[in-house]
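Undergrad: Here's a sequence, model it:
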Amino acid sequence: MSSTNTPDNADAPDSGSTDAAAPAVAAPDAAADIHWRDGDTEHTARWHSEGGWPAPKRVVVVDDTLTADAAYRLAKSGTGLLWQGDFQNARQLLTAMARRVDRRRRTPATGLSAAFEISRADALRRARLLGLVLVSLDADHTLSLRRAPDVRQACDEAYGPGTRASVRSLRELLGVIGAHEWRVKGVPVAALGASIHPHYGVFSPVRGEYLDLVATAPLPATGLAFDIGTGSGVIAAMLAQRGFDRVVATDMEPRALACARENLTRLGYADQVEVVEADLFPPGRADLVVCNPPWLPASAATSTDAAVYDPDSRMLRGFLAGLAGHLTDDGEGWLILSNLAELLGLRSRGALLDLIDDAGLAVVARLDTRPTHRKVADTSDPLHAARAAEVTSLWRLRRA
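TA: Modelled structure (predicted):
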């Protein structure tokens, strides 16, 4: 499952939101420009937003003299705040604004389905307001602020080489910096006995419970395996480690393909695992086909939500519908899925079983585990009741 590697959704597929202010889900417009005035001088730079947010129509230059209350009021009016003060003070301002936004969260609704919709809308509002604190990068991605870190390598990794001056949200830039740190340090994966180095925009395997299922489920055979939607390549690496002669890992996202190839090479599986661009399945039939699709069948509010939410269960439906035609006679398909969607009233267990049955598949067994991530214990979370009851399952499927 490829997904955005950012602070808001790094630990579980549960962030994002939709409301009337949601931007269209589309790639950022690389040709868009942003304009502002500094004294008597007009400035223009390229606008870039990974989330697909449009450039603010009004931009004012601000510095360390701006208070958090004033910044919050300006952001609520839709004004972009182009920071030209101290970098560390900008981070503190963002934190102070976040506290003000969070104080205005709505009272959780009765019922998990309603609470989920309110939570998504509040998260989107939070992202929209905090995303209006802006910074300017030089053409080579230099951040020319006092006490600013050297962000050039992190930006080159996330965006590619710079070509002209640009303006981006500070919040996004902090996500790029954090992703670079994860890429350098790696994320230890106990089930693999090694670390995975996620790239910006690619799901980080910090929720290890589903990987424990992949590591322990009985194998039907060890010839050829497919890993559908490989993301960082962690499942493909685990299948190679478990003894498959050959693994084909697929994804549609260029960042995920590059990330998977780098991780598999680092782990020594480049000769054993082929990473290919494909929408779901590669050609042929395999002894094992594994898929960990996005777990929530809801609309993606921004382009960075696309691998967290699976509108109308597109990937899930496509995987199940095509699975029988890509299995060997005794082959198995492993569907890794949380029941969070069922708990939130977004998809019933009966609907899932109907999809399996309609695809000509039968359930051999289901292996279950409970998550251990930090949100399970967060009683202040309006969705805590669902998270506390969540179960992640590995469904073993065969042709009926």
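
Undergrad: Only C-alpha atoms from now on, for both contacts and neighbour counts.
TA: OK.

Undergrad: Break down the stretch 301-400 of the chain into its helices, ranges please.
TA: If DSSP state H, counting those that start in this stretch is used as the criterion, the helices of the stretch 301-400 of the chain fall at 314-323, 340-343, 349-358, 384-389.

Undergrad: Which positions in the third one come out as buried?
TA: With burial defined by 16 or more other C-alpha atoms under 10 Å, the residues of helix 349-358 counted as buried are 352, 356-357.

Undergrad: mind listing the helices for the stretch 51-200 of the chain?
TA: 68-76, 87-103, 112-130, 152-159, 170-185.

Undergrad: how much distance is there from the longest one to the middle of the chain?
TA: Between the centre of helix 112-130 and the centre of its host chain there is 16 Å, according to C-alpha atoms, centre = their mean, to the nearest Å.

Undergrad: Please give the structure of this sequence too, so both can be compared:
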Amino acid sequence: MPVSPAVPVSPPPAPALIHWMEGGEAHSARWRSERGAAPPKRVVLADDSMSADTAYRLACEGTGLLWRGDFQNARMLVQALARRVDKPARPKRDKRVKAQKAGEAVQAVEAGAPAEAPAPIFPQAFHLHRQAQAQRARVLGMVLVPFDADYGIPLRRAPDAKKACAEAWGPARDGAGPSVASLRELMGFISAHEWRRKGVPIPALGEDGPHNRIHPHYGVFSPVRGEYIDLVAQAPVPEGMADLLGFDIGTGTGVLAAVLALRSGVQRVVATDQDPRALACARDNLKRLGFPQVEVREADLFPEGRAHIIVCNPPWLPARAGSPVEHAVYDEDSRMLLGFLKGLAAHLEPEGEGWLILSDLAEHLGLRTRAWLMQAIDAAGLKVIDRLDAQPQHPKASDASDALHAARAAEVTSLWRLGAKQA
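TA: Okay, here's the model as predicted:
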């Protein structure tokens, strides 16, 4: 019997390296970036003697600043860079012209003319905002810190961030050698570690205590916006059916699967995701909370079979994610939203319901229309049974300095109760 030739296995790609000169010698180390940024092509050494203005000029040019000074001073430098990035540009228009126009507007209102409506938000404003945020991240990400093989930070007054780094990068491996990463990214690891350690209280899971907290892992969207969770806790469960089975599509931390499992009549829930971090996070949370009736499965959208209630909270904005972490916010070409709608009818039990959780922020930004959404629902063979609305209470909704404030202030989060059309 002939033996099939062995299929060659491609070796894993070599890790990216960052290079710099120090003490007249060439040095290199592994480059780490969770957002997929390339290592700076030019790197200079920096310490407490470097001024913020010099650091800002170099960072804007794309030069990496490998820190050799006090760790806490490096943090202060990043804050100084942020102030320079965020400093508003000087107005170019003459103040007298502005004053004249303001006076004309007041006179018009006093004469009975309608006041000018607020300027609408268009996609261009959203994309310009994202570009500005990306440029900000690039500049602030140029302050770099070194790591030993065990994730220790060989700088004065550096914190012990080994656990935070292991949660983001995986366990430290023997022989891995030193590495370099952005200080800003490290601070994100530390912040995520604190969220994971303390947990996020979820009132829908019960009164305050250790059994109503969700502990988000790094890279998994934290359920800090409670309005969409409350909608799942309040939506009416389909009547006339017993031993209900629920699906939670794209479970993330597992919070909606847990809330769904608490609803009257729901006996079992299958929660799905395809992100390994989300799967590990959901399993950890559901085990800690004591929900053996919730099974977490790896799947792209739906598991096999049909359910009486199918919940989905897709990313709300149809745009391309700039980093792995942003996939919880941006749904390029509305892939997940359309995938859920197109597959929903085939996975619903008779008289079952799909609960689509969606913000209308994309509509206010001009990224999609309500008519587009209604057409997508109809084309998928679905009908709208009802819609429950909630006003977001997050800080950005009331922050007038935010570039997208007009859209955020008008935002409404909805739970769309969808059913399959009768054949």
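
Undergrad: out of the helices of the stretch 51-200 of structure 1, which comes closest to Val376 of structure 1?
TA: helix 112-130 (15.0 Å; C-alpha to C-alpha).

Undergrad: Next, the mean deviation of that closest one compared to structure 2.
TA: With both structures laid over each other, helix 112-130 of structure 1 and its partner residues in structure 2 are 1.2 Å apart on average (mean C-alpha distance after the TM-score superposition for structure 1).

Undergrad: any chance of the buried residues of helix 349-358 of structure 1 in TSV, plus distance to Gly322 of structure 1?
TA: TSV is the format used below for those (distance: C-alpha to C-alpha, whole Å):
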residue	distance to Gly322 of structure 1
Leu352	15
Ile356	11
Asp357	13
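
Undergrad: For Val391 of structure 1, state which of these is nearest.
TA: Nearest to Val391 of structure 1, judged by C-alpha to C-alpha, of the buried residues of helix 349-358 of structure 1 is Leu352 at 14.9 Å.

Undergrad: I'd like the distance between the closest one and Leu124 of structure 1.
TA: Taking C-alpha to C-alpha, to the nearest Å as the criterion, Leu352 of structure 1 is separated from Leu124 of structure 1 by 28 Å.

Undergrad: And Phe226 of structure 1? What does it align with in structure 2?
TA: Structural alignment places Phe226 of structure 1 opposite Phe247 in structure 2 (criterion: TM-score structural alignment).

Undergrad: In contact with its match, which residues?
TA: Neighbour list for Phe247 of structure 2: 257, 269-272, 302, 307, 309-311 [criterion: C-alpha atoms under 8 Å, 6 or more residues apart in numbering].

Undergrad: and it, that one's in a strand?
TA: Yes. With DSSP: H, G, I helix; E, B strand; the rest coil as the criterion, Phe247 of structure 2 is located in a strand.

Undergrad: For the residue mapped onto Leu361 of structure 2 from structure 1, grab the count of nearby residues.
TA: Using TM-score structural alignment, the partner of Leu361 of structure 2 in structure 1 is Leu340. Applying other C-alpha atoms under 10 Å, we find 21 residues neighbouring Leu340 of structure 1.

Undergrad: what does the one 4 residues further on give?
TA: Burial of Leu344 of structure 1 is recorded as 21 neighbouring residues (other C-alpha under 10 Å).

Undergrad: dump the residue contacts of it.
TA: The contact partners of Leu344 of structure 1, taken as C-alpha under 8 Å, 6+ apart, are 112-113, 116, 386.

Undergrad: Filter the residues you listed down to the ones also in contact in structure 2.
TA: Among the contacts of Leu344 of structure 1, the ones whose aligned partners also touch in structure 2 (both residues aligned by TM-score structural alignment, their matches' C-alpha atoms under 8 Å) are 112-113, 116, 386.

Undergrad: So which of the residues you listed is the closest to Asp38 of structure 1?
TA: When these are compared for distance to Asp38 of structure 1 (C-alpha to C-alpha), Phe116 wins out at 42.2 Å.

Undergrad: got the contacts of Leu344 of structure 1 as CSV, with distance to Arg183 of structure 1 columns?
TA: Formatted as CSV, the entries for these read as follows, by distance: C-alpha to C-alpha, whole Å:
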residue, distance to Arg183 of structure 1
Leu112, 35
Ser113, 36
Phe116, 31
Ala386, 31
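
Undergrad: Out of those residues, which is nearest to Ala165 of structure 1?
TA: Using C-alpha to C-alpha, Phe116 is the member of the contacts of Leu344 of structure 1 that sits closest to Ala165 of structure 1, with 39.0 Å.

Undergrad: How much space separates the aligned partner of Thr216 of structure 1 in structure 2 from Pro392 of structure 2?
TA: Taking TM-score structural alignment as the criterion, the aligned counterpart of Thr216 of structure 1 in structure 2 is Gln234. Separation of Gln234 of structure 2 from Pro392 of structure 2 (C-alpha to C-alpha): 16 Å.

Undergrad: Those two - which one has more neighbours?
TA: Pro392 (20 against 13).

Undergrad: quick one, what contacts the more buried one?
TA: Under the criterion of C-alpha under 8 Å, 6+ apart, the contact list for Pro392 of structure 2 reads 225, 227, 411-413.

Undergrad: Understood, closing this out.
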